[in-house]
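>>> No letters, just coordinates:
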């Protein structure tokens, strides 16, 4: 079976499932940062699928869906529409939204990221 990029309809199913779990402050924060999903470019991992779906923007941070690993991630960006940091977390949407809210409230990082694939033969 060959990999195919996630369709917008399937992505919306993931988003709606996560929204059902959000309440109070987290729900209000999500309402502020979410955007209509749009494909952003990321090289090299996003090239084959035409980019990755970005679902939220806050300052210079984005929350995006990694359809290769089937999970949401957080990355920084410099130019709107493209980002360089690739993470392979398999998180539900609620987790990076909560992590971003916590970082804003408390300052600093503290959110673990799973890095890109490593070549263990080297």
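Great, that's in hand. As the structure is a computational prediction, the values presented were derived from the model and not from experiment. Numbering: from 1, shown residues only.

>>> switch to C-alpha atoms for all contacts and neighbour counts from now on
Noted.

>>> how about the strands in this structure?
34-40, 52-58, 61-66, 71-76 (DSSP state E).

>>> Pick the most deeply packed of these.
strand 61-66 (a mean of 23; mean count of other CA atoms under 10 Å).

>>> what helices or strands is it leaning on?
strand 52-58, strand 71-76 (3 or more CA pairs under 8 Å, 6 or more residues apart in numbering; DSSP states H and E).

>>> between those, which gets nearest to residue 35?
Counting by CA to CA, residue 35 lies closest to strand 52-58 out of those; the figure is 5.2 Å.

>>> give me the number of residues near residue 30?
19 (other CA atoms under 10 Å).

>>> Distance check, it against residue 3.
Separation of residue 30 from residue 3 (CA to CA, to the nearest Å) stands at 30 Å.

>>> follow-up on the earlier one: possible to save the helices and strands packed on strand 61-66 as a markdown table with distance to residue 12?
A markdown table is the format used below for the helices and strands packed on strand 61-66 (distance: least, CA to CA, whole Å):
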| stretch | distance to residue 12 |
| --- | --- |
| strand 52-58 | 10 |
| strand 71-76 | 13 |
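
>>> second one coming, line it up with the first:
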């Protein structure tokens, strides 16, 4: 697990840069409704981390994980160029590859709606 693409020596594609990722996050935050923004602030990690996801992220040394909750992680999928949620058993390892990309604000809105329904 790393917090920088500079440590990647895999030789494949390079994960999205941290600065580009932060730009995507800032744009998404501006369009989040108050409940979604509150959930986002609750689950997001202080700093994004690169986690492993075998075999899809091997070539690029991993995917950026932005948040964790209920043994799930929210990550940026460089292969599909979107955000996704996966279960995880071990910190630093994404268990499931999600092939359907979703914008971050839309994904957080869905999670917020789901949390409200189960409350």
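Great, that's in hand. Not measured: the values here are computed from a predicted model.

>>> Report the TM-score for the pair.
Remark: TM-score between the superposed chains equals 0.82 [TM-score structural alignment, normalised by the length of structure 2]; 106 aligned residues with a CA RMSD of 1.5 Å.

>>> Distance to residue 17 of structure 1 for the strands of structure 1 - can I get that in TSV?
Shown next, in TSV, are the strands of structure 1 (distance: least, CA to CA, whole Å):
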stretch	distance to residue 17 of structure 1
strand 34-40	15
strand 52-58	14
strand 61-66	14
strand 71-76	13
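
>>> can you pull the contacts of the residue mapped onto residue 57 of structure 1 from structure 2?
With TM-score structural alignment as the criterion, residue 57 of structure 1 lines up with residue 68 in structure 2. Contact analysis of residue 68 of structure 2 by CA atoms under 8 Å, 6 or more residues apart in numbering lists 43, 44, 45, 74.

>>> Report the separation between whichever residue in structure 1 pairs up with residue 25 of structure 2 and residue 95 of structure 1.
When structure 1 is aligned by TM-score structural alignment, the residue opposite residue 25 of structure 2 is residue 15. Separation of residue 15 of structure 1 from residue 95 of structure 1 (CA to CA): 12 Å.

>>> Then residue 9 of structure 1?
21 Å.

>>> Over to residue 73 of structure 1?
Counting by CA to CA, the gap from residue 73 of structure 1 to residue 95 of structure 1 is 9 Å.

>>> How about residue 4 of structure 1?
On the measure of CA to CA, residue 4 of structure 1 and residue 95 of structure 1 end up 25 Å apart.

>>> More neighbours: the two, which one.
residue 95 (16 against 10).

>>> Can you tell me what the more buried one aligns to in structure 2?
Under TM-score structural alignment, residue 95 of structure 1 pairs with residue 106 in structure 2.

>>> which non-adjacent residue is nearest the residue nearest in space to the middle of structure 1?
Nearest to the mean C-alpha position of structure 1, by CA atoms, centre = their mean, lies residue 64 at 2.3 Å. Spatially, and ignoring its direct neighbours in sequence, residue 64 of structure 1 is nearest to residue 54 (4.1 Å; CA to CA, 6 or more residues apart in numbering).

>>> Please give me every residue in contact with the one you found.
Per CA under 8 Å, 6+ apart, neighbours of residue 54 of structure 1: 35, 37, 38, 39, 40, 62, 63, 64, 65.

>>> Please say which position in structure 1 residue 50 of structure 2 maps to.
Per TM-score structural alignment, residue 50 of structure 2 is aligned with residue 39.

>>> Counting neighbours, what do you get for residue 28 of structure 2?
17.
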